[in-house]
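Peer 1: I'd like to go over a predicted model; first the sequence, then the structure.
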Amino acid sequence: MSEQQPSSGVTSPDGPASRARAFRPVAPPAVALADLSAVLGASVSRGTGVLVSGISNDSRAILPGDLYAALPGAHRHGAEFAAQARTAGAVAVLTDPEGARLLADDDLPVLVHREPRAVLGDLAARIYGNGPDDGLRRFGVTGTNGKTTTSYFINALLRALGTVPGLIGTIEILAGDEAIPSVLTTPESSDVQALMARMREHGLGAVTMEVSSHALEFHRVDGVVFDVVGFTNLTQDHLDLHGGMEEYFTVKAQLFTPGRARRGVVIVDGGWGGRFAQASGIPVTRLALPGEPAEAEWRVQDVASHGALGSDFVLAGPAGERISAHVPLPGEFNIANAALAMVMVLESGVSPEGLEALFAEGEPLSVQVPGRMQLLATEPRAIVDFAHNPDALERALEAVRGPEGEGRVIVVFGATGERDAGKRPIMGATAVAGADVVIVTDDDPHDEDAAAIRAAVLRGAEEARDSAHPDRLVEEVFPRDAAIRRAVELAGPRDTILVAGRGHEVWQEVKGVNIALDDREELRTALTARGFRVSTSND
């Protein structure tokens, strides 16, 4: 769908137009409509000298001087809202032949293209003056798990090196220290280009983006040429959109093509990582983790785990480089995230000696990523993580498991509604394999029946318990806040509680209603009620 329309033409002060201003540069350049037409090789009806200073496909977010992208939607065509866009200040319309037919009697200039969404990003880049040599280094991270943490690590390294970086991600959008509300993992392509122009205007030297498969499939990163892109891993997720792993792989691989990136870094293994490196259409640097026999230019070696305090490791390079590093987050997957961030920064032109000096002087990776292995208490250990698919859940459970005899692992989790239903029983089995106490609850049911989702997860959990882990305790507790309280009720000081699946999220969607729910606050409240000491952090 191109957009959702309000019931009236009135835009609230904190509505789409207000949010659009937050994304835009303060002083955008102006481009003649004729120049945009020439760039696309598209026809324009009239007004070739009209100056365009912005672009949006949401009629409610139009600002004066904008080109309104009237795109076809699932139920209505964006051209039906051109009058609203004109009232808001649109000076021209980009649309397809059907939209042009709907606008035949309109006096706004109309730029016609067969696939307007496919050119939205390129047009926005031209309007805002963005390009691969505009002085803003662009880093893109893709993969099923680890995108957010890797992005935060990249920005922490850049900041330690003296660069003011921006961030476009799941949790937040940052222009230096300025926070901009984040709605999607990646905003629309026109918003991405506007954000990059704003960052350049503010003197930022780099930006890091999480690039999801949805962003690639729906053209949200069109018009962006990344200096360095990175690949974390590929595991089962989003198959409701892609249909199968091969299709999922094909979409992800689009990022490693000349039209989208200059260089790539891939964590290689015997599976998808190795295939990713081989299929890349751009120069690729390979990174191997401990125990991986794959050929690679950079390797992680000499790992020393310190439990909840993170790990030490050495990043060994092709010319004998050895960079000793510390990552403060627990788990082997966070070593992988940290090493990937380091190699991506190296591939952007930073010398190994410069990176090595950062770790010799301090801990440049000491950044807390909200809702990613976030430690809220130590007795019992209480952790909130975003793990919401089988692979991420397995890794998180491995990361929080202490030495033999240290205590039980209690996990609270659910599965998301209207998403890949095939992973639900797998997640139940994964939880039983990795935890002593498994509490199945609700994640975001969306419009699905929550009980049916829980039943699918429970089926996998109970089958795994009955066949291989008869000592495991499996319970179904809902709603989610009650499940978190139940976990704390069962926990002793030496146990570990992992609340998985929602991480930083503060709203739970149930039957179209957003219910305020923050796993971190619920866990802190439950711990405090039982007399346990909790972290004073506000994150």
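Peer 2: Yes, it's here.
Peer 1: contacts, neighbours, all on C-alpha from now
Peer 2: Will do.
Peer 1: determine the longest helix present in the protein.
Peer 2: helix 450-468 (DSSP state H).
Peer 1: show me what it packs onto, helices and strands only.
Peer 2: helix 423-434, strand 437-440, strand 473-476 (3 or more CA pairs under 8 Å, 6 or more residues apart in numbering; DSSP states H and E).
Peer 1: who's in contact with the last one?
Peer 2: Going back to what we said before, that points to strand 473-476. Strand 473-476 is contacted by residues Val432, Asp436, Val437, Val438, Ile439, Val440, Thr441, Arg454, Leu458, Ala461, Glu462 when judged by CA atoms under 8 Å, 6 or more residues apart in numbering.
Peer 1: try it against this one:
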Amino acid sequence: MDITLSFKEIIQLLKDHKQFIDLSNEKQIDEDNKNSLIKNLSFDSREYQKNGLFFCKGANFKEEYLADAISNGATSYLIEEKLLNKLNINVAIPGIIVKNSQKSMALVAMHFYGYPQKKLRLIGITGTKGKTTTAFFIKSILDQQNGHKTALFSTVSTDVGNGSFPSTLTTPESLDLYCLMNQAVEQGYTDLVMEVSSQAYLMNRVFQLHYDLGIFLNIFPDHIGENEHPDFEDYLAHKLKLFKHSEAIVVHSNTLALPEIKQAVTENSAKVIWTGIDQENQGDIHYTLGETENHEEHVTFEVLENSLLVTGEPLTKTNFQLNLFGSVNLENALVAIAATRYLGCSEEEIQKGLAQVKVPGRMEMIVDSKRLIVVDYAHNGISLKKLLIWANSYYPKGKKIVVFGCPGDKGISRRKDLGEIAAQLADYVILTEDDPGFEDSLAICQEVGTHLEGFVPFEIEIDRPKAIKKGLDLTESGDILLVIGKGSDNFQKRKGINEPYLTDRQVVEDTLNIVSE
């Protein structure tokens, strides 16, 4: 369908939301300009954008980007006042000067695409770890509901119909976000499950977006650094914004910063559903884990539903099955059960959805000659800790060998956290590259190594496939090899380019001559 928006309509929209400041080249803007139709929105100067509005944004924005956009068909542009003051822009097309380009982009995008968020049931998930797994769990369950189709925005993949494709951001930029939502609506989707990162709030990608149900999984120090959050308090503050934008919210109580989370609950009017894993001092916990039992290819677990707090009915116990092991996955499943119960799913729909769900890059297990290889996306200290605790309980006598790296340009604190956890719980470590970006892979590995030295034997092998093969060579019967950090990623981010990569699982299978089903 053709979508259009007049230049005048955009100006009025921004005035209504107190973002509009002025027009550039105002004397050259006549009524024909103001009534001209905008048929494209873009923030990428390389895109074809005939009759388009181009958004100038970013700390590294250059004047030539606007010139490129004009050569590709842009007929107007939008720019933040402080960015305009830094540049010497002299172009013939009209420009809109605003207070905040990211907020303005979100407002224009949702209006341009006809507010598709109002045509979907929105579930937003935030947390330091577990967002992707929980999103896949919820999607699988909701898809069991008769007449429901669930779209997905996750770190791993995006699905709005006609198959899924790899994601570039955990939460898309607002232009992409509303374009994809619109596609989902056109494809007949009824629900959308999306991960909401702290960066999404920091960068105003989800400005004025409201959720039918929000989910707060946990909070641990992460994403703290020069290009992200200045400190943990800022990171937490942006995570907690989800409370202000959700009609109801599921909160998992086993996390840091519980007093601050409870304060956010008090300050907002959203209905809150609590989940937890401890039997003592449950208080107002609505859902908690009961007994669990590990089987060869799956785990069965019991959920205690204290619906007395919700419906006045007594405590009930229900059994579920999951094909992912580890306490963290059971916690994510517990949250997914609470969420989908609230959304009206039956016990049978939840059981079926959980039993058949598969999450790319999460606890992917490969068994060979009685050794176990696990490929997992674990990319911070708390995730690795949970994984190694599970490994030690699963194969208590075997060596735990870990292959991992840390990304460049972000999450600097992970280097210390991952190093210290590996030093405490692993038997041998091989450091390698993991999306080095604009940093040097060897320097990153050496920094991580400072937290391993003297505690656990380790080596550095920058070439990731070679590092994985070394790990395989070191394993014997009864050992576990954990290859973590990239999950199902089929690329390495290096100097602004996504270079093709086989995926960790494929490297393992090629080395062991295993043919995937």
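Peer 2: Done, it's in. Keep in mind the model is a prediction, meaning the values are calculated, not measured.
Peer 1: ok, back up a step: which of the contacts of strand 473-476 of structure 1 has the most neighbours?
Peer 2: Ala461 (29 neighbours; other CA atoms under 10 Å).
Peer 1: now the helices and strands packed on helix 450-468 of structure 1 as TSV including distance to Ala319 of structure 1?
Peer 2: Shown next, in TSV, are those (distance: least, CA to CA, whole Å):
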stretch	distance to Ala319 of structure 1
helix 423-434	39
strand 437-440	47
strand 473-476	51
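Peer 1: for Ala90 of structure 1, which of the ones you listed is the nearest?
Peer 2: Distance to Ala90 of structure 1, taken as CA to CA, is lowest for helix 423-434 among these, at 44.9 Å.
Peer 1: so which bits of the closest one are buried?
Peer 2: Buried residues in helix 423-434 of structure 1, counted by 16 or more other CA atoms under 10 Å: Lys423, Arg424, Pro425, Ile426, Met427, Gly428, Ala429, Thr430, Ala431, Val432, Ala433, Gly434.
Peer 1: the corresponding residue of structure 2 for Ala338 of structure 1: which element?
Peer 2: Here Ala338 of structure 1 is matched to Ala333 in structure 2, going by TM-score structural alignment. In the assignment (DSSP states H and E), Ala333 of structure 2 maps to helix 327-342.
Peer 1: so where do the helices sit in the stretch 351-500 of structure 2?
Peer 2: 381-394, 413-425, 441-449, 464-474 (DSSP state H, counting those that start in this stretch).
Peer 1: just name the most buried of these.
Peer 2: helix 413-425 (a mean of 21; mean count of other CA atoms under 10 Å).
Peer 1: chain center to it: distance?
Peer 2: 22 Å (CA atoms, centre = their mean, to the nearest Å).
Peer 1: show me what that helix is packed against.
Peer 2: helix 381-394, helix 441-449.
Peer 1: the most centrally placed residue in structure 2 and His245 of structure 2, how far apart?
Peer 2: Nearest to the geometric centre of structure 2 sits Thr170, at 3.6 Å (CA atoms, centre = their mean). Relative to His245 of structure 2, Thr170 of structure 2 is positioned 18 Å away (CA to CA, to the nearest Å).
Peer 1: kindly report the same for Phe7 of structure 2.
Peer 2: Phe7 of structure 2 is 29 Å from His245 of structure 2, where distance means CA to CA.
Peer 1: got it, and Phe61 of structure 2?
Peer 2: For Phe61 of structure 2, the distance to His245 of structure 2 equals 31 Å [CA to CA].
Peer 1: what about the two, which has more around it?
Peer 2: His245 (21 against 12).
Peer 1: could you pull up the residues touching that one?
Peer 2: By CA under 8 Å, 6+ apart, the residues touching His245 of structure 2 are Gln208, Leu209, His210, Tyr211, Gly214.
Peer 1: quick one: which of those is nearest to Ile468 of structure 2?
Peer 2: Checking those against Ile468 of structure 2 by CA to CA gives Gly214 as the nearest, at 37.9 Å.
Peer 1: ok, the closest one - how many residues close by?
Peer 2: 29.
Peer 1: so it is in contact with Val250, correct?
Peer 2: Yes. Gly214 of structure 2 is within contact range of Val250, at 6.4 Å (criterion: CA atoms under 8 Å).
Peer 1: hey, where'd the strands end up in the stretch 151-300 of structure 1?
Peer 2: Counting by DSSP state E, counting those that start in this stretch, the stretch 151-300 of structure 1 has strands at residues 165-168, 173-175, 178-180, 206-210, 226-231, 261-268, 284-288, 298-305.
Peer 1: wait, which of those is closest to Asp191 of structure 1?
Peer 2: Of all the strands of the stretch 151-300 of structure 1, strand 165-168 comes closest under CA to CA, at 10.6 Å.
Peer 1: can you list contacts of that closest one?
Peer 2: With contact meaning CA under 8 Å, 6+ apart, strand 165-168 of structure 1 is reached by 151, 155, 158-159, 173-176, 182, 185-186, 199, 204-210.
Peer 1: in structure 2, what range does it match?
Peer 2: Going by TM-score structural alignment: strand 165-168 of structure 1 matches residues 150-153.
Peer 1: mean shift of that stretch relative to structure 1?
Peer 2: Superposing on structure 1 and averaging over aligned pairs (mean CA distance after the TM-score superposition for structure 1), stretch 150-153 of structure 2 comes out at 1.0 Å.
Peer 1: just how off-centre is that stretch within its chain?
Peer 2: Worked out by CA atoms, centre = their mean, stretch 150-153 of structure 2 lies 12 Å from the chain centre.
Peer 1: what do you get for stretch 338-358 of structure 1?
Peer 2: Distance, stretch centre to chain centre, for stretch 338-358 of structure 1: 22 Å (CA atoms, centre = their mean).
Peer 1: kindly report the same for stretch 506-521 of structure 1.
Peer 2: 19 Å.
Peer 1: what about the counterpart of Gly244 of structure 1 in structure 2, how many residues nearby?
Peer 2: For Gly244 of structure 1, the aligned position in structure 2 is Asp231, judged by TM-score structural alignment. Neighbour count for Asp231 of structure 2, taken as other CA under 10 Å: 14.
Peer 1: which ones are touching Asp231 of structure 2?
Peer 2: Ile224, Gly225.
Peer 1: give me the nearest residue to Lys252 of structure 1, chain neighbours excluded.
Peer 2: Excluding the flanking residues, the one nearest Lys252 of structure 1 by CA to CA, 6 or more residues apart in numbering is Ser213, at 5.7 Å.
Peer 1: so what's the equivalent of that neighbour over in structure 2 up against?
Peer 2: Ser213 of structure 1 maps onto Ser198 of structure 2 when the alignment is built from TM-score structural alignment. Ser198 of structure 2 is in contact with Thr126, Tyr235, His238, Lys239, counting by CA under 8 Å, 6+ apart.
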